[in-house]
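S.K.: could you work out the structure for the sequence below:
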Amino acid sequence: MQHTTGPVAAEMTERLTAALNPTHLAVIDDSEAHRGHGGHDARGESHFTVDIVAAAFDGLNRVARQRLVNRALADLLRERVHALVIKARAPGEL
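M.R.: Purely as a prediction, here's the structure:
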């Protein structure tokens, strides 16, 4: 269900699971690809992709879906995560 590696990715997975009850969730740490770029954190775990499928997204547009994800991760986004790519779909969507 996930590509969790470090503690930040694990926390993201826990929060998104609790908030949105996804049928699919992959939290992918993209930080290494951003080494030397703005916002890169030497501790790692600063850039992520979240690929999530949840019934909570049914009938919502892209912005509303992203807001649900951002709300679940709010303090992590302020304090620890520099960049987040969100791929949010309802069940049955490609």
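S.K.: please count neighbours and contacts with C-alpha atoms only from this point.
M.R.: Will do.
S.K.: is it true that Ala54 touches Glu93?
M.R.: No. If you go by C-alpha atoms under 8 Å, Ala54 and Glu93 don't touch, sitting 10.3 Å apart.
S.K.: so which of these two has more stuff around it?
M.R.: A count of neighbours by other C-alpha atoms under 10 Å puts Ala54 above the other of Ala54 and Glu93, at 20 against 8.
S.K.: now the more buried one, nearest residue through space, not along the chain?
M.R.: Leaving aside its sequence neighbours, Ala54 sits nearest to Pro22 (C-alpha to C-alpha, 6 or more residues apart in numbering; 4.3 Å).
S.K.: so where's the longest helix in this protein?
M.R.: Scanning the chain for the longest helix, with DSSP state H as the assignment, gives helix 7-20.
S.K.: for it, buried residues please.
M.R.: Residues of helix 7-20 classed as buried: Val8, Ala9, Met12, Thr13, Arg15, Leu16, Thr17, Leu20 (neighbour count, 16 or more other C-alpha atoms under 10 Å).
S.K.: quick one more, to check against the first:
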Amino acid sequence: MDSLATTPLADIIEQRLASALSPARLAVSNDSAQHRGHMGDDGTGETHFSVTVEAAAFAGKSRVERQRMVNAALADLLATRIHALAIKAHAPGEGA
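M.R.: Take a look at the predicted model:
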């Protein structure tokens, strides 16, 4: 069995974003329990997530550009395993 199948998805998200963005601050929250029984809930308990990322890579980027950067790092997961992802992306020194 490959590590994608056995590692908690929140950990995979954290690893991917850390690698892609070298964040100063990163928090990943699994919000799936709040959406149990809703559309997109596949019963795994790993479908809905929130991320807060503070990274120098976001400096001078628009909100949409920042979200695209996060989405690019997680593209395969968004296509297959993540139903919903809430993103808060900031550059250092910006209000969170």
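S.K.: TM value for the aligned chains?
M.R.: Once superposed, chain against chain, the TM-score is 0.92 (TM-score structural alignment, normalised by the length of structure 1); 89 aligned residues with a C-alpha RMSD of 0.8 Å.
S.K.: ok, Arg35 of structure 1 - contacts?
M.R.: Neighbour list for Arg35 of structure 1: empty [criterion: C-alpha atoms under 8 Å, 6 or more residues apart in numbering].
S.K.: all strands for structure 1, in order.
M.R.: Secondary structure of structure 1 (DSSP state E): strands at 24-29, 47-53, 83-89.
S.K.: now the terminal residues of stretch 45-57 of structure 2, how far apart.
M.R.: Start-to-end span of stretch 45-57 of structure 2 (C-alpha to C-alpha, to the nearest Å) is 31 Å.
S.K.: on that earlier part again, how much does the longest helix of structure 1 stray from structure 2?
M.R.: With mean C-alpha distance after the TM-score superposition for structure 1, helix 7-20 of structure 1 departs from structure 2 by a mean of 0.5 Å once superposed.
S.K.: which residues does that helix contact?
M.R.: 2, 4, 22, 25, 27-29, 45, 54-56, 69, 72-73.
S.K.: ok, back up a step: of all the strands of structure 1, which one is nearest Gly36 of structure 1?
M.R.: Closest approach to Gly36 of structure 1 among the strands of structure 1 is made by strand 47-53 (12.4 Å; C-alpha to C-alpha).
S.K.: any idea which residue of structure 1 is furthest from its center?
M.R.: Going by C-alpha atoms, centre = their mean, the residue of structure 1 most distant from its centre is Gly36, 21.9 Å out.
S.K.: state the distance from the equivalent of that residue over in structure 2 to Arg81 of structure 2.
M.R.: Matched by TM-score structural alignment, Gly36 of structure 1 corresponds to Gly37 in structure 2. Between Gly37 of structure 2 and Arg81 of structure 2 the computed distance is 16 Å (C-alpha to C-alpha).
S.K.: need the nearest residue in space to Glu45 of structure 1, chain neighbours excluded.
M.R.: Ser31 (5.6 Å).
S.K.: grab the nearest non-local neighbour of the residue nearest the centre of structure 2.
M.R.: Central residue of structure 2 (C-alpha atoms, centre = their mean): Val51, 4.8 Å from the mean position. Closest residue in space to Val51 of structure 2, ignoring its immediate chain neighbours: Val28 at 4.6 Å, by C-alpha to C-alpha, 6+ apart.
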